[in-house]
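K.L.:
only geometry, no sequence info:
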């Protein structure tokens, strides 16, 4: 989350505690939601140490932990960006809708994923019963709705984020928009393909923590790049723009174009059945 954008002058962040205080000042509701998800992820990580059950080749708690971390980071990033808006716009209808959509859709998805993990059953691509089919479909709708919240926030930042430098504002807007386009696009491809694995062994060895396949293509790689564009793009764009201030906006456009190409290349590599890193 701290890599989502550069801190504003009124938000000195020189350590984890000041950083937490800063993000809570920007949007207390969304920040508390994100922090709660990270805390739950830590609890499940402790549970993982005492629960040796496996599901599809990894611990049953691996998926909920990864989703808790991802949605938590997503919420904290958006809370930080909301703080870049004037006070009056933070309570505007588009921001209120985005805030509560993130909380509602995120909670629904995470509760179901965690519940299924506790039962030792898959949450995704589980069509064992009509109930599981309906829940899986609702999860897909929820995921698209969740990432779609980046669009109104991008519009608000583009129109009202005047306290930001033009280059940083552009990087944030592009990162948010590409999250919806690339992240949702890769997610839809995973659903259409019937899973993330292309070739190789579906439940075979994966990279530590991330779990990406080391024997075949894995559509989770481009999905990861798309979903985390609002953290990675502003960080890279702002850093390079600071190095070349006279061409800051051009550098941001260039970095964004390269990011799109890298994501598309990862997508193509996955479809060809080739792992990102073969072991």
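P.N.:
Thanks, I have it. The shown structure was predicted, so the numbers you read here are calculated from the model rather than taken from an experiment.

K.L.:
can we go C-alpha only for contacts and neighbour counts from here?
P.N.:
Fine.

K.L.:
and residue 15, how many neighbours?
P.N.:
As a burial measure, the neighbour count of residue 15 was computed by other CA atoms under 10 Å and equals 8.

K.L.:
Distance of residue 105 relative to residue 42?
P.N.:
Residue 105 sits at a distance of 21 Å from residue 42 (criterion: CA to CA, to the nearest Å).

K.L.:
Look at those two and report which has more neighbours.
P.N.:
Set side by side, residue 105 and residue 42 give different neighbour counts by other CA under 10 Å, the larger being at residue 105 (19 against 15).

K.L.:
Contacts only, for that one.
P.N.:
Remark: with contacts taken as CA atoms under 8 Å, 6 or more residues apart in numbering, residue 105 is in contact with 142, 143, 145, 146.

K.L.:
one more structure, for comparison:
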């Protein structure tokens, strides 16, 4: 059996709309890379096609994961399928608007320079609000879903909750900056309302492709990290299951569950740390002593907890009371 045939067999029962959209965005990702190579214009200091590229990568991961998760729901499957289809339509429409603004060489987010720009962003804001509500309903459904493997169950649950946190962090970007508020107070208008960067205007020096600010705080970082907890933690559970064939200690499902819970707590801690760092206007590449100390304590806590999770024996009582 080829890898492609095996993949088709494994995904046969997955939610079709989400899966097809994930495939489409995988192709779009490649097209965006080609566009960046051919069209080297920039917008606000970043490659013109960088935003469509980043959106495509995130969307491919996001919809691939939800396609799998929706197929696991034992109840309300029809409702979940309908909600997932709605997600597909809304996000596809939002992406069309992002590409439309890219073709016009205009910012798609926070742009209030013209009536058309402002209308597009307001429409996108409404779409994002709808996505948030649907994502919340699906997340609640995942919290009550049990999989045969406890580690994967908790990876999906924690990942879905942290994903909701990541999506919600976008709210921090929508308010006017002090400079924008001053312009609004003085003239009643501002070309931009909202920003990714804290402490400096958007469009300064940033990491290649990602664009994350290297001179100020950037709220896109915790937003991205939280959003993709839904992929990171289930992948960890999968990796632990694969490693169990080589390391006997990991054959104990309770040990794998403990490690997933530790990783989930560490992921939440890192999300909080990066949000705190960004809100202080501090670049990801220039952490101060407070940030480094907090990161070191978090890393030590996760490492110690992981060692305890592996070394602690599984008692009969704990096996009976273990989370499902």
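P.N.:
Yep, that arrived. As the structure is a prediction and not an experimental result, all values here were calculated from the model.

K.L.:
Can you pull the TM-score for these?
P.N.:
Overall, the chain-to-chain superposition scores 0.83 on the TM-score scale (TM-score structural alignment, normalised by the length of structure 1); 262 aligned residues with a CA RMSD of 2.6 Å.

K.L.:
Could you export the contacts of residue 105 of structure 1 as TSV, including secondary structure?
P.N.:
Conversion of the contacts of residue 105 of structure 1 to TSV gives the following (DSSP: H, G, I helix; E, B strand; the rest coil):
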residue	secondary structure
142	helix
143	helix
145	helix
146	helix
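
K.L.:
Quick check: of the residues you listed, which has the highest neighbour count?
P.N.:
Looking at the contacts of residue 105 of structure 1 with neighbours defined as other CA under 10 Å, the largest count falls to residue 146 at 25 neighbours.

K.L.:
Go ahead and confirm that residue touches residue 101.
P.N.:
Yes - with contacts defined as CA atoms under 8 Å, residue 146 of structure 1 counts as touching residue 101 at a distance of 6.6 Å.

K.L.:
how close does the aligned residue in structure 1 for residue 59 of structure 2 get to residue 57 of structure 1?
P.N.:
Mapped onto structure 1 by TM-score structural alignment, residue 59 of structure 2 lines up with residue 71. Counting by CA to CA, the gap between residue 71 of structure 1 and residue 57 of structure 1 amounts to 23 Å.

K.L.:
ok, these two, which is more surrounded?
P.N.:
When residue 71 of structure 1 and residue 57 are compared on other CA under 10 Å, the one with more neighbours turns out to be residue 71, at 24 against 13.

K.L.:
And the more buried one, which helix or strand is it part of?
P.N.:
When elements are assigned from DSSP states H and E, residue 71 of structure 1 belongs to helix 62-82.

K.L.:
any idea which residue sits dead centre in structure 2?
P.N.:
Nearest to the centroid of the C-alpha atoms of structure 2, with distances taken as CA atoms, centre = their mean, sits residue 227, at 1.8 Å.

K.L.:
Let me see the contact set for that residue.
P.N.:
Applying CA under 8 Å, 6+ apart, the residues contacting residue 227 of structure 2 are 162, 163, 164, 165, 166, 167.

K.L.:
Which member of those is positioned nearest residue 154 of structure 2?
P.N.:
Using CA to CA, residue 162 is the member of these that lies nearest residue 154 of structure 2, at 12.0 Å.

K.L.:
To which residue of structure 1 is that closest one aligned?
P.N.:
Alignment note (TM-score structural alignment): residue 162 of structure 2 maps to residue 178 of structure 1.

K.L.:
tell me the contacts of its match?
P.N.:
Per CA under 8 Å, 6+ apart, neighbours of residue 178 of structure 1: 226, 229, 230.

K.L.:
Provide a list of residues in contact with the first one.
P.N.:
Going by CA under 8 Å, 6+ apart, residue 226 of structure 1 touches 178, 179, 180, 181, 182, 183, 184, 186, 263.

K.L.:
Touching, the fifth one and residue 223? I think so.
P.N.:
Yes - using CA under 8 Å, residue 182 of structure 1 is in contact with residue 223, at 7.0 Å.

K.L.:
hmm, back to that, how far apart are the helix holding residue 71 of structure 1 and its match in structure 2?
P.N.:
Taken against structure 2, helix 62-82 of structure 1 registers an average deviation of 1.1 Å after superposition, with mean CA distance after the TM-score superposition for structure 1.

K.L.:
right, and the helix or strand after the helix or strand hosting residue 231 of structure 1?
P.N.:
Counting by DSSP H and E, the secondary-structure element that holds residue 231 of structure 1 is helix 229-243. Downstream of helix 229-243 of structure 1, the next assigned helix or strand under DSSP H and E is helix 248-271.

K.L.:
how about the helices in the stretch 101-250 of structure 2?
P.N.:
Counting by DSSP state H, counting those that start in this stretch, the segments of the stretch 101-250 of structure 2 that form helices are 115-143, 150-168, 171-174, 178-187, 220-227, 229-243.

K.L.:
hang on, the earlier thing: with the contacts of residue 227 of structure 2 in mind, which one is nearest to residue 275 of structure 2?
P.N.:
Within those, distances to residue 275 of structure 2 taken as CA to CA reach their minimum at residue 166, with 9.9 Å.

K.L.:
The closest one: what's it in contact with?
P.N.:
222, 223, 224, 225, 226, 227.

K.L.:
For those, work out which two are farthest apart.
P.N.:
Between any two of these, the greatest separation by CA to CA is 8.3 Å, found for 222 and 227.

K.L.:
State the distance from the aligned partner of residue 169 of structure 1 in structure 2 to residue 227 of structure 2.
P.N.:
Residue 169 of structure 1 maps onto residue 153 in structure 2, with residues paired by TM-score structural alignment. Computed as CA to CA, the residue 153 of structure 2 to residue 227 of structure 2 distance reads 18 Å.

K.L.:
One more: residue 220 of structure 2?
P.N.:
Residue 220 of structure 2 is 10 Å from residue 227 of structure 2, by CA to CA.
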